[in-house]
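> Predicted coordinates and the sequence they were generated for:
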Amino acid sequence: MSKTLRCHLAAALVSAAIGLAPASHAAITDGLVVHLPFDDTFNDATGRGNHGTPVVVEDADVVDPTLPGFVSGGAIGSHALRLTLGQYVTLGSPSDLHFGPDVDFSVAFWVKGDPGAWTSDPSFFSNKAWASGGNLGWIIAAQGNGGWKWNWRASDFGRRDTPNLAVIATGGWRHIAVTHNRQGNAVFYLDGVPIGAEIPIVDDGDIDNFDTVYNIGNDGTGGYGFNNDRGARFLDVQMDDFGVWRRALSAGEVAEIYGAGLQGYNLASTAQAGAFFQNLAPAPGAVDAPASPIIRGEIQAGASAISADSVRLLLNGTAVAAEVTQAGGVTSVRYAVPSLVPAGSVHTVRIEARDAANIEVVQEWSFTVANYQTLPASLARPLDSRGSPGLLFRSVWASFGSLANTIARAEAQLAGTLIDPATEEPYFDDAEPGPINGFYAVDVINFEQAAQNAGNFPGDQAFPGLPEMDVNNFSTEALAWLELAPGFYRLGVNSDDGFELRTGAPPRDVLDGIRIGAFDGGRGAADSLMDIVVTEAGLYPIRLIHFEGTGGASCELFSVDVATGDKILVNNLGDSRAIKAYQTSVGAPSLPFTRSVSPAPGSTGVRENDPITVTIVDGSAQVNTSGIQLRVNGVDVTPTRSRDGNVSTVNYVPSPLLPSDSQVTATVIYGDGSNTKTQSWTFTTQPPSQPPAIVGHWDFNGNLGATVGFPLEYSSAAAQAASQFGTTESFGIPGIGGQTLQVLRFAGASARDIHYTMRHNAAPNGDGRLVNLWTLILDLHFPENGSGSWFSFGQIDNLDNTNDGELFVNFADRDGDGIPDGGIGIGGQYTNVEDFETYIQRGSWHRIAFAVDKTNDNDFGEAVLSKFIDGKPFQNQLRGNTQLDGRHALRDRLLLFADEDGESQVVFVGSIQIRNYKMTDAEIAALGGPSATGIPINTAVINPPAPVDDVELAATIAGNQLTLTWTGGSGTFQVQRRAAFGEGTWTTVGTTTDRTFTTEVTGDAAFYRIAQ
């Protein structure tokens, strides 16, 4: 009789694992100290007595408290544990779970949940107080987007965290395992294969926390998500076959537990399992397979050996000639795809085999080839043109000022064209130039500003040309020729902050070069991986730029061995696998190139009168400066042209002005007698200037809809899961002035992707490219039983949300009464020493306002962040005189309540408003404290651009009567009204000659102007 065992792995469910040794069946239970099969019992199957005890949290939100129980049809066996709201299982604190500073241990279990099965980051298994990741202990936790993560804080080292490892709330059973080698790394597995980067835990110290216990389904306190009101809760989750070992399982053992589980055998019975597959490559669901993939799989035999003659491998439905080998009960199948496959293409694999008992085993999966770039063969120089080994490297540094964290800034700074607004001249370069035309010769790119280890590789050196210290506002440039044979390469850059890697002829040309990869913004040290294909052997030119804003700074250039995952520094002469680099290619032509352009390619918010500037560097022949042509939107214009040494500069001040809110194409044409280049780039101009107005208002009447402007948007499914709508009464919190109001409950930004996107509709202002003048007003309530020291109001300058937010509440006991008070601000300025009553108090509603002026054209003579609580000034926080378009200037959207590392907590929101100007202290005082009817939207003092010199317009409201008064002008004035700013028809509502006019307020908002 023929039987078939099929293992079909959906593409989204499994990550890569290769090269794992098969496990020894007899060894799986070695060191097993807890085994909870959850087959209608909480008993420990190891015989060691580490039984579970069901618990339900006592909390007002748990309306019908019942102990956790079981459901039939688990992942393995007859039943599985089911956890709903407030339920968990405690293991207590048995000696078997005391791992101290040096005991290896592992945890494995199956879990099942639909999308939305939990909110925020509840605990699967933990011994720590998870209210802070910095508390002693460790945890395997869920994530708000349906994912999972790990956190670790031992006695002798700071916290360690994985990112969100993978989404697992997919409706099916998933297997999680984490192993801890105390003299090595923590390793993470999903569905039998490693996932994410290993994290070193050697010498971290004691991991035991004797103030807590071990719990399944909650943290070590048993109260996380409830009595601290953070909203982290399992709503309906199943778990099965839970095990803890006092040793680190091998990768092969984890694969065996998973494979046996697919056949219905629990972790103590893997020896009874039939044949199963392991070590599949490319990994099922992989999206970064090489361009010429090697397809592999291993079949671990069960009771009967696999027949080698029966093995077939099908690629995209077609049988191929695969190599089959057998050793030690493992049948290995391998097929190297003989040619390049298209970038981004999807492929299916099927392996079939039969064992000696004629039982067929089948494995099917799919993978996607990386979106690689093919380097043009025309870039290759002969291998015998190698110059001196190494790379050329230089730094430029502005020791004063605050520079944007962008590629465009770095290019301008490297070109010497970045203008210091304080002097209206290019920033002075404080870096020490190198001896080779300003460059230094270096062996590898492995730099950290203070020569401290960062990123992937030890032995960091300080950046050449910079002092060995914490320096800010610098950019670097590396040039090299890489020796590449035909094939697929995975390159990597680890950077803090951003970078760009290019090739081209030459790669320094900002318009003709080919971008291989980039990160355009600020971040901590992190990897970016890029895939390329080379079709012809040779030396290929590259250019790597790196830039730093503030804080840490580091950069590494490396390749990745796609077979092993090993990272290897480019030109590491001590590693034979390293890509070799050379400073020059002997005899390479020296061609002219475009060193910089302004506005930058792809830039937005360009002003209508911003000059268009191009700098061009000579090659071996001199560029004909007087013959350089410039076109704007296809029309020839007449620029000014100049030369300084080997650099030609072309500058054009638009006349007529550039069209507003439009994409503009600029074209430059130049030559040196032998070479002619025609290059184009595009940028987008900013919208027309706006009159001062309320540009966004939200009242949360059951949704994110807008009263004025655009609706707020959920950033992710996790953000939606963290949001609840109701009333102050339904949530059991106080109303305002005895009145109930509709509110939004936000559970907190426990992950980077949990926030709201605010498209504020404000146009750039303050003579900058961003919104430099604005006011944000919020009616908020932090619950009395809430916890946490921080809450981020939003992310402004980094729309990838990879660094701190820009505005915070900091709760601290500043007046010594034992009750934390909430101060607002940024950069350590959270106090108002004159009046403790103006602080935010938990359990009370407050109206919080931030009024921002990033220009220097104000009473302070520098940028200012004015902060208010309930209409009272809290503090004017001065931000320096070089802040235009800086950190607190709004981009085209604001990430409301976002923070990159969970500095957040539960908050209730009644009303939010944003204006495109900085309100005065008097205007904010007039708004007063919070109101059950929300923030007023018909009391704005509007001062639109006057049609007559020296006219000033003001507005006041009494009841439903609006009185307008103005100065300047004479004769008969027309008072005109429009319902929406920026569009619609102005309607005359009356005329007067005495510079005052009173009319009845109708509708939610209106805009008025005076005309003659």
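Perfect, thanks for sending it. Numbering: from 1, shown residues only.

> From here on, just use CA atoms for contacts and neighbour counts.
OK.

> what comes up buried for stretch 533-553?
For stretch 533-553, the neighbour count (16 or more other CA atoms under 10 Å) marks 533-550, 552-553 as buried.

> distance between the ends of it?
Stretch 533-553 has its terminal residues 30 Å apart, counting by CA to CA, to the nearest Å.

> got it, and stretch 320-332?
One end of stretch 320-332 to the other measures 15 Å (CA to CA).

> Stretch 487-506 too?
Taking CA to CA, the first and last residues of stretch 487-506 lie 22 Å apart.

> neighbours around the closest residue to R523 other than its chain neighbours, how many?
Nearest in space to R523, with sequence neighbours left out and distances taken as CA to CA, 6 or more residues apart in numbering, is D497 at 4.9 Å. Applying the criterion other CA atoms under 10 Å, we find 26 residues in the vicinity of D497.

> Strands along the stretch 301-450 of the chain, start to end?
Along the stretch 301-450 of the chain, the segments classed as strands by DSSP state E, counting those that start in this stretch run 312-315, 318-320, 323-327, 330-336, 346-354, 359-368, 373-374, 391-397, 419-420, 425-426, 440-442, 446-448.

> could those be laid out in JSON lines, adding mean neighbour count and distance to Y189?
What follows is these, written out as JSON lines (neighbours: other CA atoms under 10 Å; distance: least, CA to CA, whole Å):
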{"stretch": "strand 312-315", "mean neighbour count": "20", "distance to Y189": "26"}
{"stretch": "strand 318-320", "mean neighbour count": "12", "distance to Y189": "31"}
{"stretch": "strand 323-327", "mean neighbour count": "13", "distance to Y189": "25"}
{"stretch": "strand 330-336", "mean neighbour count": "19", "distance to Y189": "21"}
{"stretch": "strand 346-354", "mean neighbour count": "19", "distance to Y189": "22"}
{"stretch": "strand 359-368", "mean neighbour count": "21", "distance to Y189": "18"}
{"stretch": "strand 373-374", "mean neighbour count": "16", "distance to Y189": "31"}
{"stretch": "strand 391-397", "mean neighbour count": "26", "distance to Y189": "38"}
{"stretch": "strand 419-420", "mean neighbour count": "16", "distance to Y189": "50"}
{"stretch": "strand 425-426", "mean neighbour count": "14", "distance to Y189": "52"}
{"stretch": "strand 440-442", "mean neighbour count": "18", "distance to Y189": "39"}
{"stretch": "strand 446-448", "mean neighbour count": "26", "distance to Y189": "30"}
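
> putting a second one here so we can go through both:
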Amino acid sequence: MNTIQKILVRTVTQMHFSRTQKWILPALALMASFNLLQAQNGVITISSDSIVPDSTKGEPGFIANITQISTEQTGIYTLPPQSMHGNRVVNAEKQLNGEYIDKDSEEPYLNEADLEADVAWSYFPIIVEYVNQGQNAFEGGAEHGNFTSANGYPDEEIPGIPGWNDSINGIVGEYLALLQLDVGAYTLGVNSDDGFRATIGANYNDILTQEIGVFEGVRAAADSIFDIFVEKAGLYPFRVLWFENDGDASIEIFSMVDGEKVLINDPDVEGSIKAYTPKGATVDESITERDASTGRAAVVSIMPAPGKIRVESSSPIEVVIENGSATAVDQSSVKMSLNGKDVAADVSKSGDIVTISYTGGLAAEANTAILSFKESNGVERTAEWSFEVYEAGAAPAGIVWTGANGTDIFDEGNWD
């Protein structure tokens, strides 16, 4: 963050708390200037819609859900070894959800990081004070990252790793917390081997959470640094998805405090960001469904998916929202627009699931849909996403590659 930004942050923060009315307009003007600088410098403004009440707060720390599907279980051996997730975010989420199926048994693979897993996909969540984990800690091997025995932070074991196949490949985990954030600018970081995705949002399973940091692919332990700005103090749900293919594996979650890297929720460092687990989550036992939640209504599915291409013109638009224990969708507040025009959307409810759908046909062009709704706590939420529709009867546009027989074949990665 440059000097101008730091001055604006300090000034706006001070004005934010001023009770003198004469400061309001200057504060708003400076905030607008800061928002412009954010757009130019990659700073992400965190939506205050994500704030959850203090009653959601549980014990200090993070909840860690670690999963593993190793090559020993799949029987798929390559050089180098290739995990099911292939170091891609979308596939890592698929593994974490237990959606990979063994073709022989036609049942989901088992989670090797849960020693009690025997007949179905499962989890064994535990609470960790902070996240500074490496697979070599199990045997006291080489440490990696910023926090090691050399500076008083020996790596901790990755829960459940190595799994019951005694393997170190095919790992996917998530780390869940509620961060206590004040108004102001923060620099956060993840040191990972291999990839990760960090998000903040109303609930951990909400696909509309804000992505604040990501690395997709293979790397040795290295930092990814990202800047955020918080306009309203509160408790923010924070999730880090982490995945590792083969070889060394490690993860650290930290922030910058007075120019130094500090683990989030380090109790021994003044200024460390405080992290809490969501109250009521099951830990220290094997479970088949993750239940760590903020209780907020969560958008769990959007079709067509954001960025989807080669969508058929007859496809419906469908958004699925799961009501929570704390808030639910105000169904009368639902509005949808398509390419700037309001459309009539059907809203239905079954149990805790609210489905919003539009079936009026899609134009053969780039389409932008906007959905808005209110939660029962009065918070209004908006989702905007785009997708491309191809003209019926025409060959869909896409990446073309040449197959082994010399014919051109369309890439079907986004084909419905």
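Everything's here; your move. Worth saying up front: this structure is predicted, and the values here are computed from it rather than measured.

> Got a TM-score for the two of them?
Overlay of the two chains. TM-score (TM-score structural alignment, normalised by the length of structure 2): 0.61; 345 aligned residues with a CA RMSD of 5.1 Å.

> Can you add distance to G574 of structure 1 and give the strands of the stretch 301-450 of structure 1 back as JSON lines?
Putting the strands of the stretch 301-450 of structure 1 into JSON lines (distance: least, CA to CA, whole Å) gives the following:
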{"stretch": "strand 312-315", "distance to G574 of structure 1": "39"}
{"stretch": "strand 318-320", "distance to G574 of structure 1": "39"}
{"stretch": "strand 323-327", "distance to G574 of structure 1": "34"}
{"stretch": "strand 330-336", "distance to G574 of structure 1": "29"}
{"stretch": "strand 346-354", "distance to G574 of structure 1": "37"}
{"stretch": "strand 359-368", "distance to G574 of structure 1": "34"}
{"stretch": "strand 373-374", "distance to G574 of structure 1": "28"}
{"stretch": "strand 391-397", "distance to G574 of structure 1": "16"}
{"stretch": "strand 419-420", "distance to G574 of structure 1": "43"}
{"stretch": "strand 425-426", "distance to G574 of structure 1": "42"}
{"stretch": "strand 440-442", "distance to G574 of structure 1": "15"}
{"stretch": "strand 446-448", "distance to G574 of structure 1": "14"}
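
> mind checking which of these is nearest L953 of structure 1?
Proximity to L953 of structure 1 (CA to CA) singles out strand 419-420 among the strands of the stretch 301-450 of structure 1, at 35.4 Å.

> which helices and strands sit right next to the closest one?
Under the contact criterion of 3 or more CA pairs under 8 Å, 6 or more residues apart in numbering; DSSP states H and E, strand 419-420 of structure 1 touches strand 425-426.

> Quick one: residues in contact with stretch 560-571 of structure 1.
Counting contacts by CA atoms under 8 Å, 6 or more residues apart in numbering, the residues outside stretch 560-571 of structure 1 that touch it are 18, 290, 390, 443-446, 456, 489-492, 556-559, 575, 577-581.

> Give the PyMOL command for selecting the buried subset of those.
Once 16+ other CA under 10 Å is used to decide burial, the buried members of those can be selected in PyMOL as follows:
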select buried, resi 18+290+390+443+444+445+446+456+489+490+491+492+556+557+558+559+577+578+579+580+581
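
> what element comes up after the strand or helix carrying N367 of structure 2 heading to the C-terminus?
Taking DSSP states H and E as the definition, one finds N367 of structure 2 inside strand 366-375. Once the chain leaves strand 366-375 of structure 2, the next helix or strand it forms, by DSSP H and E, is strand 380-388.

> and that next one, what other elements does it pack with?
The contact analysis (3+ CA pairs under 8 Å, 6+ apart) places strand 380-388 of structure 2 against strand 366-375.

> where's the aligned residue in structure 2 for the residue nearest to R523 of structure 1 relative to I69 of structure 2, distance?
In structure 2, the residue matched to D497 of structure 1 (TM-score structural alignment) is D194. If you measure D194 of structure 2 against I69 of structure 2 using CA to CA, the figure is 16 Å.

> And V320 of structure 2, by the same measure?
Applying CA to CA, the value for V320 of structure 2 to I69 of structure 2 is 29 Å.

> Which of those two has more residues huddled nearby?
Neighbours of V320 of structure 2 and I69, each counted by other CA under 10 Å, are more numerous for I69; the result is 27 against 19.

> The match of D497 of structure 1 contacts D223, correct?
No: taking CA atoms under 8 Å as the definition, D194 of structure 2 is not a contact partner of D223, at 10.7 Å.

> where do the contact lists of the two overlap?
With CA under 8 Å, 6+ apart as the test, D194 of structure 2 and D223 reach no residue in common.

> Any idea which residue is closest to the centre of structure 2?
For structure 2, the residue whose C-alpha lies nearest the mean C-alpha position (CA atoms, centre = their mean) is T199; its distance is 4.1 Å.

> Let me know the distance separating that residue from K335 of structure 2.
In this view, T199 of structure 2 and K335 of structure 2 are 26 Å apart by CA to CA.

> what's the answer for Y186 of structure 2, then?
The gap separating Y186 of structure 2 from K335 of structure 2 is 34 Å, by CA to CA.

> can you check V190 of structure 2 too?
Going from V190 of structure 2 to K335 of structure 2 by CA to CA gives 37 Å.

> neighbour-wise, which of these two wins?
Looking at V190 of structure 2 and K335 with other CA under 10 Å, you find the greater number of neighbours at V190, namely 28 against 19.

> mind checking which helix or strand that one is in?
With secondary structure defined by DSSP H and E, V190 of structure 2 is part of strand 184-193.

> List the contacts of the helix or strand just after that strand.
Per DSSP H and E, strand 184-193 of structure 2 leads on to strand 195-200 as the next helix or strand towards the C-terminus. Among residues not part of strand 195-200 of structure 2, those counted as contacts by CA under 8 Å, 6+ apart are 46, 50, 87-89, 190, 209-219, 236-244.
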